[in-house]
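Asks: Okay, sequence plus prediction incoming.
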Amino acid sequence: MTATLTGEWDVLADGSLVAELNALLDEGYRNVIIDAAALTFCDSACLGHLVGLHRRSAERGGWLRVVGPALAVRRPIELTGLDQVLEVRDR
């Protein structure tokens, strides 16, 4: 499944996206692609959600990929070392 994110994903963002992705994982989907090309901001809450989705996908034998993140999103992922855990790809 692919989720295309736009704007800012922070602690104030609506949690319905994560709930929907978790529901899809519960239905049997295993692989998650986060299209982050139009995502302009990602804080620690966003990073936490990515890690949680990664873990849930891996528990089901799947994977999570973050695709096309701008520097404002890629940088926090790299600074926290999550690029060693999450698969981050350019477009």
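Replies: Arrived safely.

Asks: CA atoms for contacts and neighbours, from now on please.
Replies: Fine.

Asks: Could you list every helix and strand that the helix with the most length in the chain packs against?
Replies: Among the segments of the chain that qualify as a helix by DSSP state H, the longest is helix 44-59. Contacts defined by 3 or more Cα pairs under 8 Å, 6 or more residues apart in numbering; DSSP states H and E place helix 44-59 against helix 16-26, strand 64-67.

Asks: Take this one as well and set it beside the first:
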Amino acid sequence: MSDEDVNRIASAVAAKLERPEKSTYTIPDLMDKFQLSWDTITDRIKKRQFGDVIRDGRTYRVPASGVQYYIAQHSGKAYHKIEKRAVMQIHANPGKI
């Protein structure tokens, strides 16, 4: 057996062992992926932040396109509010007290 054969077999085994990208995600999958609670995920599904979802009996299935849509909507630069400097007010001389 030559090195070329070993490399070919190793690449074939590695290809079989790789996990294929999921086509749909359940709520526990999304909880693991985004580190959010069950209630938060279901709330965001009901607010249609994942786009159209598949209702499978009592469970929800979010397609991969919905997950990509959610990531696109919730990624980017963070917004930092620029604080205004405090302005000192100069009071007019009130005169004799």
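Replies: Thanks, I have it. From a predicted model like this one, the values you see are computed outputs, not experimental measurements.

Asks: Need the TM-score between these chains.
Replies: TM-score for the superposed pair, counting by TM-score structural alignment, normalised by the length of structure 1: 0.24. Supporting figures: 32 aligned residues with a Cα RMSD of 3.3 Å.

Asks: that older thread, got the angle for the longest helix of structure 1 vs helix 16-26?
Replies: Angle of helix 44-59 of structure 1 versus helix 16-26, following axes from the mean of the first three to the mean of the last three Cα atoms, to 10 degrees, is 10 degrees.

Asks: buried residues in the strand ranked longest in structure 2?
Replies: Identified as the longest strand of structure 2 according to DSSP state E is strand 59-63. Neighbour-count burial for strand 59-63 of structure 2 flags Tyr60, Arg61, Val62, Pro63 (criterion: 16 or more other Cα atoms under 10 Å).

Asks: List the buried residues in the strand ranked longest in structure 1.
Replies: Of all the elements of type strand in structure 1, the one with the most residues (DSSP E) is strand 32-42. Across strand 32-42 of structure 1, burial judged by 16+ other Cα under 10 Å covers Val32, Ile33, Ile34, Asp35, Ala36, Ala37, Leu39, Thr40, Phe41, Cys42.

Asks: Pretty sure the third one sits against Thr2.
Replies: Yes. When contacts are counted by Cα atoms under 8 Å, Ile34 of structure 1 is listed as touching Thr2 (5.9 Å).

Asks: Identify whichever of the helices and strands packed on helix 44-59 of structure 1 lies nearest to Cys46 of structure 1.
Replies: Distance to Cys46 of structure 1, taken as Cα to Cα, is lowest for helix 16-26 among the helices and strands packed on helix 44-59 of structure 1, at 9.8 Å.

Asks: hmm, who's touching the closest one?
Replies: Helix 16-26 of structure 1 has contacts (Cα atoms under 8 Å, 6 or more residues apart in numbering) with His49, Leu53, Arg56, Ser57.

Asks: Cheers, nothing more for now.
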